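**Student:** Fold the following.
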Amino acid sequence: MDKKYKIFDSHAHYDDDVFNEDRDGLIKELNESGVIGILNCSSSYKSIAKTCELINKWDFIYGAVGIHPENADEFTDERELEICKVIKNNIKIIAVGEIGLDYYWDKNPSREIQKDVFRRQMKIAENENLPVIIHDRDAHGDTLEIMKSFPTVKGVVHCFSGSVEFAKECLNLGYYIGITGVVTFKNAKKLLEVVKEVPIEKLLVETDCPYMAPEPNRGKRNKSDYIEYIIDRIALIKEIDPIQVNIHVNDNFYRLMQLEKYSRI
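**Tutor:** Okay, the predicted model is just below:
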């Protein structure tokens, strides 16, 4: 990676099994090459403990805890209390997530189960005064409705896949828009319009690694230093200096996550 950037990856999954063979070496290498921070987002009940292990081991990794909609049937009263306890006991848990709705896969839990679990985790965020990391796939209407029902909760709609109009609705609620490597794909015309229209002050950059590696690494295992390609593409779309993009997206992340101390470019 070109060390001209100081990268904060606002959404990653280094607890994923695909990193089992080289996780520690890779994370150390990323930190030495200019990745100054990572937000590791849990998705399943099992991944909450793995996320906690990562943030306890690495100073520059923070955590978000929550149950992904694909695993909504794992959410129970007991586990809800456990999530709250994890949040209270670790100051490096800075968000609730990855939570939300996913209507793309028929095999996912029912829509009613997903919506109930989404609401309950939004309530946790409200009670704990934490931002949320929202997953929304083919569920824009229901996602927006639930977001509106928790007006004091803010966060990011990660891996944004909606229209400019949906993005503006999210912005009106105080949310940020998460941009992944998809913005580098040739068929990402809708996302290019979103990036063009959304103010730079409301954009975050993320890998969602190990998924969605940007061009020219599409199809490979994604990792945090690949964010340089996302920054370059955003700079091209918005016709501004890429270093300024880097500064803005880092500032945006720290503002949303209420992290006061950090290193500027």
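
**Student:** CA atoms for contacts and neighbours, from now on please.
**Tutor:** Noted.

**Student:** Tell me the helix or strand right after the strand ranked longest in the chain.
**Tutor:** Using DSSP state E to define each element, the chain has its longest strand at strand 93-102. Next helix or strand after strand 93-102 toward the C-terminus (DSSP states H and E): helix 111-128.

**Student:** Buried ones in that next one, by neighbour count?
**Tutor:** Under the neighbour-count criterion of 16 or more other CA atoms under 10 Å, helix 111-128 has 111, 113-115, 117-122, 124-126, 128 buried.

**Student:** The following helix or strand past it packs against which elements?
**Tutor:** Once helix 111-128 ends, the next helix or strand along the chain (criterion: DSSP H and E) is strand 132-137. Contacts defined by 3 or more CA pairs under 8 Å, 6 or more residues apart in numbering; DSSP states H and E place strand 132-137 against strand 93-102, strand 155-157.

**Student:** from the middle of its chain, how far away would the first one be?
**Tutor:** When you say that, I think you mean strand 93-102. Relative to its parent chain, strand 93-102 has a centroid offset of 8 Å by CA atoms, centre = their mean, to the nearest Å.

**Student:** contacting residues around it?
**Tutor:** For strand 93-102, contacts defined as CA atoms under 8 Å, 6 or more residues apart in numbering pick out 41-43, 62-70, 86-87, 108, 111, 114-115, 118, 121-122, 124-125, 130-139, 142-143, 257.

**Student:** Second input sequence below; structure requested for side-by-side comparison:
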Amino acid sequence: MYIDSHCHLNFPDLQAQLPDVLERMRTAGVGHALVVSVNLRDWPGLMALVERYPFLRASVGVHPDNDTEDDEDAEPTLDDLVSRAAHPKVVAIGETGLDYYRLSEPLEWQRERFRTHIRAAHATGLPLIIHTRAAAQDTLRLMREEKAPGGVMHCFTESWEIAQAAMELGFYISLSGIVTFKNAAQIQDVARKMPLDRLLIETDSPYLAPVPYRGKLNDPSRVIHVAEKIAELRGVPVSAIEEASAENYWRLFAKAAVPA
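**Tutor:** Predicted coordinates:
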């Protein structure tokens, strides 16, 4: 079974064609997906979707660059995250982390939000889904300071050195369709070097469609192309990537394996 460890099936473009998306998943052998939260406003709808299908699980969290300034209730508190995480289908905290790409200082609010999510992971025993962009060193620093309990570096785009540092802290590395891009030499280097027992695969759909679909709407069925590229880079059968990434998913997101 292929598993898409990070997608956004609740986003409008995928919701509009959900029956077709689910059929493409079935045909491709993608038997499970984690639908990842980016804000609290849309979380009830995300959960309504996940509750309808036995092969879907959810996370709870607020993306690091999600603007909650006009809605005080949308800023996550520790108690709120812990309470929502009690739902039997919520298997992770996030996505959370740091994203400095489009933002400039002062960004202490973003770092505090990240700390809140890490503390929620401690309180619930659930793994973290971490997003980092243009902020790798600060992300690692806060992970160390808060003694982050483990999780996954989602849609990894950093260097092998950053990957090693994250794995030393107990984190898995998840590769997306970016690994199939011609200009993705750094990520392809990580794909070749990293231990198979720390690998996850994802689509981050509806974004980042892999080659040969680059530039088109992405969906979880296309996670197989991520696996195929990693297998090519490592010189192994694609079944080895399929099996290892699925085993790693069930190990990390242990709550996902419990009937809900």
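
**Student:** Mark which of the contacts of strand 93-102 of the first structure are buried, thanks.
**Tutor:** Here, 16+ other CA under 10 Å leaves 41-43, 62-70, 87, 108, 111, 114-115, 118, 121-122, 124-125, 130-137, 139, 143, 257 buried among the contacts of strand 93-102 of the first structure.

**Student:** which residue lines up with residue 182 of the first structure in the second structure?
**Tutor:** Applying TM-score structural alignment, one finds that residue 182 of the first structure aligns to residue 178 in the second structure.

**Student:** burial measure for residue 25 of the first structure, as a count.
**Tutor:** 10 (other CA atoms under 10 Å).

**Student:** secondary structure element for it?
**Tutor:** With DSSP H and E as the criterion, the answer for residue 25 of the first structure is helix 23-32.

**Student:** Report all helices and strands that that helix contacts.
**Tutor:** Helices and strands touching helix 23-32 of the first structure, as assessed by 3+ CA pairs under 8 Å, 6+ apart, are absent.

**Student:** ok, average deviation of that helix from the second structure?
**Tutor:** Helix 23-32 of the first structure: mean distance to aligned residues in the second structure after superposition is 3.2 Å, counting by mean CA distance after the TM-score superposition for the first structure.

**Student:** which residue numbers in the second structure go with the helix or strand following that helix?
**Tutor:** Next helix or strand after helix 23-32 of the first structure toward the C-terminus (DSSP H and E): strand 35-41. Alignment of strand 35-41 of the first structure against the second structure: residues 30-36, by TM-score structural alignment.

**Student:** Name the residues that touch the matching stretch?
**Tutor:** Contacts with stretch 30-36 of the second structure, where a contact means CA under 8 Å, 6+ apart, come from 1-10, 25, 46, 50, 55-60, 94-95, 220-221, 223-224.

**Student:** Now, of those, which are buried?
**Tutor:** Among the contacts of stretch 30-36 of the second structure, those buried by neighbour count (16+ other CA under 10 Å) are 2-10, 25, 46, 50, 56-60, 94-95, 220-221, 223-224.

**Student:** Which of those fall in helices?
**Tutor:** Taking DSSP state H as the definition of helices, these contribute 25, 46, 50, 223-224.

**Student:** mind listing what the aligned residue in the second structure for residue 140 of the first structure touches?
**Tutor:** Aligned counterpart of residue 140 of the first structure in the second structure: residue 136 (TM-score structural alignment). Applying CA under 8 Å, 6+ apart, we find residue 136 of the second structure in contact with 158, 162.

**Student:** Residue 136 of the second structure and residue 213 of the second structure: what is the separation?
**Tutor:** Using CA to CA, to the nearest Å, residue 136 of the second structure is found at 29 Å from residue 213 of the second structure.

**Student:** what does residue 186 of the second structure give?
**Tutor:** From residue 186 of the second structure to residue 213 of the second structure the distance is 21 Å (CA to CA).

**Student:** now residue 15 of the second structure
**Tutor:** In terms of CA to CA, residue 15 of the second structure sits 19 Å off from residue 213 of the second structure.

**Student:** And residue 96 of the second structure, by the same measure?
**Tutor:** 27 Å.

**Student:** Settle it for me: which of those two has more neighbours?
**Tutor:** residue 96 (30 against 13).

**Student:** mind checking what the more buried one lines up with in the first structure?
**Tutor:** Using TM-score structural alignment, residue 96 of the second structure sits opposite residue 99 in the first structure.

**Student:** For residue 167 of the first structure, which residues are in contact?
**Tutor:** Taking CA under 8 Å, 6+ apart as the contact definition, residue 167 of the first structure lies against 177, 194, 198.
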